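Undergrad: I need the structure of the sequence given here:
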Amino acid sequence: MTAITITSQPRTRLRLTARGRRVVAGIVALPLSAFVAAAVVSGGSALASRDVGADPASFSTVVVGAGESLWAVAERVAPASDPRDVIDDIARLNALDGVSVSAGQELAIPAQYAADGQ
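TA: Next up is the predicted model:
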């Protein structure tokens, strides 16, 4: 019988060069950047309004009087409701950053409160 000798080849270790690392990083970054770009394009319209779930046509308007605060407007348009809730709803509907209003400013009032004060 003849003996067969099998010699194993030495294993080579995979070494990633600087160029290879850049290629791998690019392959990983490409789908990630495509996802971010798609999210920005499709999600932009959702950020246009702070009001969630309200019908845009269901409001009336009032004009802020001289020396009147948003608290006073809330008490005037909805005397039977908690002014804090009314202020929150008015601020959301008008996309106000704070509670500062100026004389002559026209504010949209949600329909649920417009019927109370008029």
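Undergrad: C-alpha from now on. contacts and neighbour counts both.
TA: OK.
Undergrad: Show me how far the one helix or strand residue 72 maps to is from its chain's centre.
TA: Taking DSSP states H and E as the definition, residue 72 sits inside helix 70-77. Averaging C-alpha positions (C-alpha atoms, centre = their mean, to the nearest Å) puts helix 70-77 28 Å from its chain's average.
Undergrad: all helices of this structure, in order?
TA: 18-43, 70-77, 83-94, 111-117 (DSSP state H).
Undergrad: distance of the residue nearest the centre of the chain from residue 70?
TA: Centrality entry for the chain: nearest residue to the mean C-alpha point is residue 47, 4.8 Å, by C-alpha atoms, centre = their mean. Residue 47 sits at a distance of 25 Å from residue 70 (criterion: C-alpha to C-alpha, to the nearest Å).
Undergrad: Next, the structure of the following sequence, for comparison with the previous one:
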Amino acid sequence: MRLTRRGRAVLVFVVAVLALGVLWLGTRAVSLAADGVVVPSHAGLPWVVVGQGDTLWSIADAVSPGDDADTVVREIMRINGLSSSLIHTGTRLYVPGGEIRLAE
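TA: Modelled structure (predicted):
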């Protein structure tokens, strides 16, 4: 099989784009590590599945009744790596340890 001049150029371009993508991902991981961002371990943490109409605040109230809901919401977001409070039905969320009391 012979590659034409155009075929070789396309092949070099594709390999270069892939190499740059791998390089970017590597530098991104190093940057996150340098910033102290640690991917949390979910080992041993209880989890809930988001139901229709659930919000982070309703989940926070259910898993830590009596605690400050905003603090628990921030902890849930941190544990799950969420950048916003938007959650979707069916999503599994890890929650701070404790007894879980969600309404069915």
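Undergrad: thinking again about what came up before, tell me which residues of the helix holding residue 72 of structure 1 are tucked away?
TA: By neighbour count with 16 or more other C-alpha atoms under 10 Å, helix 70-77 of structure 1 contains the buried residues 70, 72-77.
Undergrad: how about the residue nearest to the centre of structure 1, what does it touch?
TA: By C-alpha atoms under 8 Å, 6 or more residues apart in numbering, the contact list for residue 47 of structure 1 is empty.
Undergrad: Structure 2: matching residues for the helix holding residue 72 of structure 1?
TA: Under TM-score structural alignment, the alignment places helix 70-77 of structure 1 onto residues 56-63 of structure 2.
Undergrad: Which residues are in contact with residue 104 of structure 1?
TA: Contact analysis of residue 104 of structure 1 by C-alpha under 8 Å, 6+ apart lists 63-66.
Undergrad: Of those - the most surrounded one?
TA: residue 64 (18 neighbours; other C-alpha atoms under 10 Å).
Undergrad: Distance check, that one against residue 101 of structure 1.
TA: Per C-alpha to C-alpha, residue 64 of structure 1 is found 7 Å from residue 101 of structure 1.
Undergrad: Quickly list what's touching both of these two.
TA: In contact with both residue 64 of structure 1 and residue 101: no residue, using C-alpha under 8 Å, 6+ apart.
Undergrad: picking up where we left off before, residues making contact with the match of helix 70-77 of structure 1?
TA: The contact list for stretch 56-63 of structure 2, computed with C-alpha under 8 Å, 6+ apart, reads 67, 69-70, 72-73, 76, 85, 87, 95-96, 98-102.
Undergrad: With structure 1 overlaid, how far apart is that stretch on average?
TA: Superposed on structure 1, stretch 56-63 of structure 2 shows a mean distance of 0.8 Å to its aligned residues (mean C-alpha distance after the TM-score superposition for structure 1).
Undergrad: Quick check: nearest residue in space to residue 97 of structure 1, chain neighbours excluded?
TA: residue 91 (7.5 Å; C-alpha to C-alpha, 6 or more residues apart in numbering).
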